[in-house]
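Peer 1: Sequence first, then the predicted structure, then my questions.
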Amino acid sequence: MEKSNLKNRASKVFKSYLPILEWAPKYNKKTLANDLIVALIVTMMLIPQSLAYALLAGLPPEIGLYASMAPLVLYAIFGTSRALAVGPVAVASLMTAAAAGQLASQGSPEYYGAAIALAMVSGLLLMAMGFLKLGFLANFLSHPVIAGFITASGLQIAAGQLGPVLGINAHGESFLDIVISLWHSILSIHWTTAAIGIGSLIFLFWVRKGLKPMLLKLKLGPKTADLMVKIGPVIAIIATIVIVWFMGLADKGVQIVGKVPEGLPKIQLPPLDFALWLKILVPALLISIVGYVESISVALTLAAKKRQRVDPDQELIAIGAANIGSAVSGGFPVTGGFSRSVVNFDAGAETPAAGVFTAVGIGLTTLFLTPLLFFLPNATLAATIIVAVMSLVDFSALKHTWDYAKTDFAAMLVTIVVTLIMGIEPGLIAGVTLSIFLHLYKTSRPHVAVVGQIPGTSSFRNVERHKVVTDPEILSLRVDESLYFPNARYLEDLVNEKVAANPEVRHVILECPAVNNIDFSALESLEAINQRLKDGGISLHLSEVKGPIMDRLQHSHFLKELTGGVHLRQYDAVASINPKLADQTRKAEKISNAEPI
């Protein structure tokens, strides 16, 4: 029996690390048919994106195709999301270009080696975090910081792609640098390239906004209309390839992709250079965390729609494995992409096998179709990137954040401004640093309310918000925050201040319904409060202390030295001191409880 239980436990653990063992045995012909259709749609979408994001990362276009095969297969083995599509994405590509660009010039073998090493180090970091259950580290990237970072990155990416769209040279490590570079080059626009680039932009924006309504008016079904919208970039690519080839525009200065090597990528190790890995450690960590946050957000959102389960820690392992797969197949950092994952979901992906079939489609493209990409203009790929990333730019979030929380607005604004002026890494670090500082500041000054009893009830509420009854000899303070080292002294000072302002006080009650933790520093502060009150002839009481907190307090001397008592409810604490008033107040005429807490 014991051996059987041990075997079952081992099998469960094994399956938790290899989710493919859960869905693969249930795979059938119907699921296969659905996944094949989804793979065809996503492949058509992924080909132009892969080419474009490779160029955005400062790499040859075929590298984008390489980064879109092994990661999909490995994610299918290790991933828990049924719809997440892993591959190159805009923000990770930009971060790759920024990190590799600090070590070597674009086009050099050293630059390519750095990009591959970034994928490997990112993958190893993610897998280590997954095995150690460190998914919580991503929580240090608050939503305002991520939103600000993505908005700023979207603007920087779009600005950087205006150069290829207009046929001019524009470069820089930040949005400001790129804008200055564009301004200096504005008079050297290559008008033929600009016609192709701007024409592609107009067409792609129209496809996103106007194509579906037009097709619906022509009585096409919603699914067919959606499919036509998704393959809009493919149409733009085919059309501009034909135009450039037919009109011989490559000989007239239009920059084209040129020869894209045929064949599958070779399996090889990235540069095993410890000094290089040390230099890219911080950028790789940032790419890992940003990519994971984006991936897990998409995965959880899509899984919730079908009531499916996604394991955040296992996703770290899966995305880590995908990055290692990208590295050994000559790719760069990858993560779960929002747009292609949504397409995957909407098209009806049943299992991660759809990603495997997509990888097969990309592989067939690299084997047989790359010669057709020779006359593909860079301006079209740049337009594809601009249209994709502009959906990431969301300035309305600034207004919503300002209306709700000024501190979160500050974190978002600082992230945007620093990213635009100084670059992506300083912007992200500044946003995270400010968020942590503001959190510590807010929790260092916890909300503590003086409370009284609501007539007709045994409930206690803020004296400044409600009509309550109080006893001048009892000071009841509700602590609305966990107590730990940044705010321990604040509570000491507050209690001293309130007691000094109320000479009649003989009892202080700390109501603790929101206190989830009391660290050692806070415990010493409570001991100091108890001793000072005792010296002044005042008793200290606690109420509504949670079980885990009581368990810890019982291992200290604090409860033995406490001058008052510990009570289950605030009402019990007050009743133990002034039972007559508490009972009379409870029996008094009831008033409305509809006031804010």
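Peer 2: Cool, the structure landed.

Peer 1: rest of the way, CA atoms for contacts and neighbours
Peer 2: OK.

Peer 1: How about the secondary structure of the spatially most central residue of the chain?
Peer 2: Central residue of the chain (C-alpha atoms, centre = their mean): residue 293, 2.8 Å from the mean position. Counting by DSSP: H, G, I helix; E, B strand; the rest coil, the backbone at residue 293 sits in helix.

Peer 1: so it makes contact with residue 136?
Peer 2: No. Look at residue 293 against residue 136 with C-alpha atoms under 8 Å: they stay out of range, at 10.4 Å.

Peer 1: Compute the number of surrounding residues for the spatially closest residue to residue 182 that is not a sequence neighbour.
Peer 2: Leaving out its chain neighbours, the residue that sits closest to residue 182 by C-alpha to C-alpha, 6 or more residues apart in numbering is residue 170, at 5.3 Å. Neighbour count of residue 170, defined by other C-alpha atoms under 10 Å: 22.

Peer 1: gap between residue 170 and residue 183?
Peer 2: Taking C-alpha to C-alpha, to the nearest Å as the criterion, residue 170 is separated from residue 183 by 9 Å.

Peer 1: got it, and residue 145?
Peer 2: Using C-alpha to C-alpha, residue 145 is found at 29 Å from residue 183.

Peer 1: same deal with residue 307?
Peer 2: 51 Å.

Peer 1: just residue 46 next, same as before
Peer 2: 33 Å.

Peer 1: Contact partners for residue 108?
Peer 2: Shown in contact with residue 108 (C-alpha atoms under 8 Å, 6 or more residues apart in numbering): no residues.

Peer 1: A further structure is provided below for comparison with the first:
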Amino acid sequence: MRLPTRQSLLPFLRWLPSVNRKKLSNDALVGLTGAILALPQSIAYALIAGLPAEYGLYAAIVPVIIAALWGSSWHLICGPTAALSIVLFTSVSPMAPPGSETYIGLILLLSFMAGIFQWLLGLLRFGALVNFVSHSVVLGFTLGAALVIALGQLPNLLGIEIASHPTALATVLNLGQHLSEIDWPTFAVAGFTLVISVLIKLLLPRWPALLIGLLAGSLLVLLMPEQFAHVGLVAAFEGSLPPVHILDFNLNDITRLLPAAIACGMLGLVTSLSIARSLATKSRQFLDANQEVRA
């Protein structure tokens, strides 16, 4: 049996000595750009998953550091995604009210189980199995998740409060019955923000379009308080590290969450590895799929 080497346990030792001032300055600029783009996206993903906004920031920080140090890809940035957010919400919302302490605990337990599943696949060198999932399957699931997310956010865009439904058709029918209740100031802020984001993306593709759109919408509300004072806001959150708690390994919860944990684990692996393979092909990098899975 071959003992693990120092570089296999600490893979970042392979590339860390080659970092120089020029590479560091370029990476710092790209890192700042990525952080600016991830800020509004991670908050949105947390809200889609039924979590407080700060949990999106936690998920955008910790996985990136771990993936950079222990992953094999030179370019891939890991973090929360829209597809995983909707899977988390649909899996855990029937078990607890979204946003509650019980709900957050179940989300963390589900994430832990998905991580253990991914780590075991990498430990057993099953990373190559992800290659057998076709791109069409990933694309179909991603587009389906995008449709569900868009329908789920329409009530917020229109300023309507309706109960959540398990199917897209039920959501559309229920939304149609409440169209007369549209809050036009809320719709105006949402539309203005969306238009600014799209225009920036088209005209200045290198600029952080989503962040500029959020700032523009916020500025609109700030400059016209009489018209937009009642528009709903994202709940305030403290800029602090997440509280440390021991997970509640309830056997009943583990049994109910196990299928969702496997689904989240496989979805995360397929999406991240497909992106990593695409980037590795362009940069002519040899990608260690098993190491990427373990990370």
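Peer 2: Looks like it came in fine. No experiment lies behind these values; they were computed from the predicted model shown.

Peer 1: re the thing from before, skipping its backbone neighbours, what lies nearest the counterpart of the residue nearest to the centre of structure 1 in structure 2 in space?
Peer 2: In structure 2, the residue matched to residue 293 of structure 1 (TM-score structural alignment) is residue 270. Distance criterion C-alpha to C-alpha, 6+ apart; nearest residue to residue 270 of structure 2, sequence neighbours excluded, is residue 130 at 5.8 Å.

Peer 1: what do we get in structure 1 for the one you found?
Peer 2: In structure 1, residue 130 of structure 2 lands on residue 138 (TM-score structural alignment).

Peer 1: Is that match in contact with residue 292, as I believe?
Peer 2: Yes. Between residue 138 of structure 1 and residue 292 there is a contact under C-alpha under 8 Å: 7.5 Å.

Peer 1: Between the two, which is the more surrounded one?
Peer 2: Each of residue 138 of structure 1 and residue 292 has its neighbours counted (other C-alpha under 10 Å); residue 292 has more, 23 against 15.

Peer 1: Show me the helices in the stretch 51-200 of structure 2, by range?
Peer 2: Along the stretch 51-200 of structure 2, the stretches classed as helices by DSSP state H, counting those that start in this stretch are 53-70, 82-92, 101-123, 135-158, 168-176, 184-203.

Peer 1: Now tabulate those in a markdown table and tack on mean neighbour count.
Peer 2: What follows is the helices of the stretch 51-200 of structure 2, written out as a markdown table (neighbours: other C-alpha atoms under 10 Å):
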| stretch | mean neighbour count |
| --- | --- |
| helix 53-70 | 19 |
| helix 82-92 | 20 |
| helix 101-123 | 19 |
| helix 135-158 | 15 |
| helix 168-176 | 14 |
| helix 184-203 | 17 |
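
Peer 1: Including distance to residue 239 of structure 2, could the ones you listed go into CSV?
Peer 2: Formatted as CSV, the entries for the helices of the stretch 51-200 of structure 2 read as follows, by distance: least, C-alpha to C-alpha, whole Å:
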stretch, distance to residue 239 of structure 2
helix 53-70, 8
helix 82-92, 22
helix 101-123, 18
helix 135-158, 25
helix 168-176, 34
helix 184-203, 25
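
Peer 1: Go through the ones you listed and name the closest to residue 214 of structure 2.
Peer 2: helix 184-203 (6.1 Å; C-alpha to C-alpha).

Peer 1: Please name every helix or strand in contact with the helix or strand just after that closest one.
Peer 2: Under the assignment DSSP states H and E, the closest C-terminal helix or strand after helix 184-203 of structure 2 is helix 209-223. Helices and strands touching helix 209-223 of structure 2, by 3 or more C-alpha pairs under 8 Å, 6 or more residues apart in numbering; DSSP states H and E, are helix 21-48, helix 184-203.

Peer 1: One more pass at 6 Å, please.
Peer 2: helix 184-203 (3 or more C-alpha pairs under 6 Å, 6 or more residues apart in numbering; DSSP states H and E).

Peer 1: The helix it packs on versus helix 209-223: what angle between them?
Peer 2: 140 degrees (axes from the mean of the first three to the mean of the last three C-alpha atoms, to 10 degrees).
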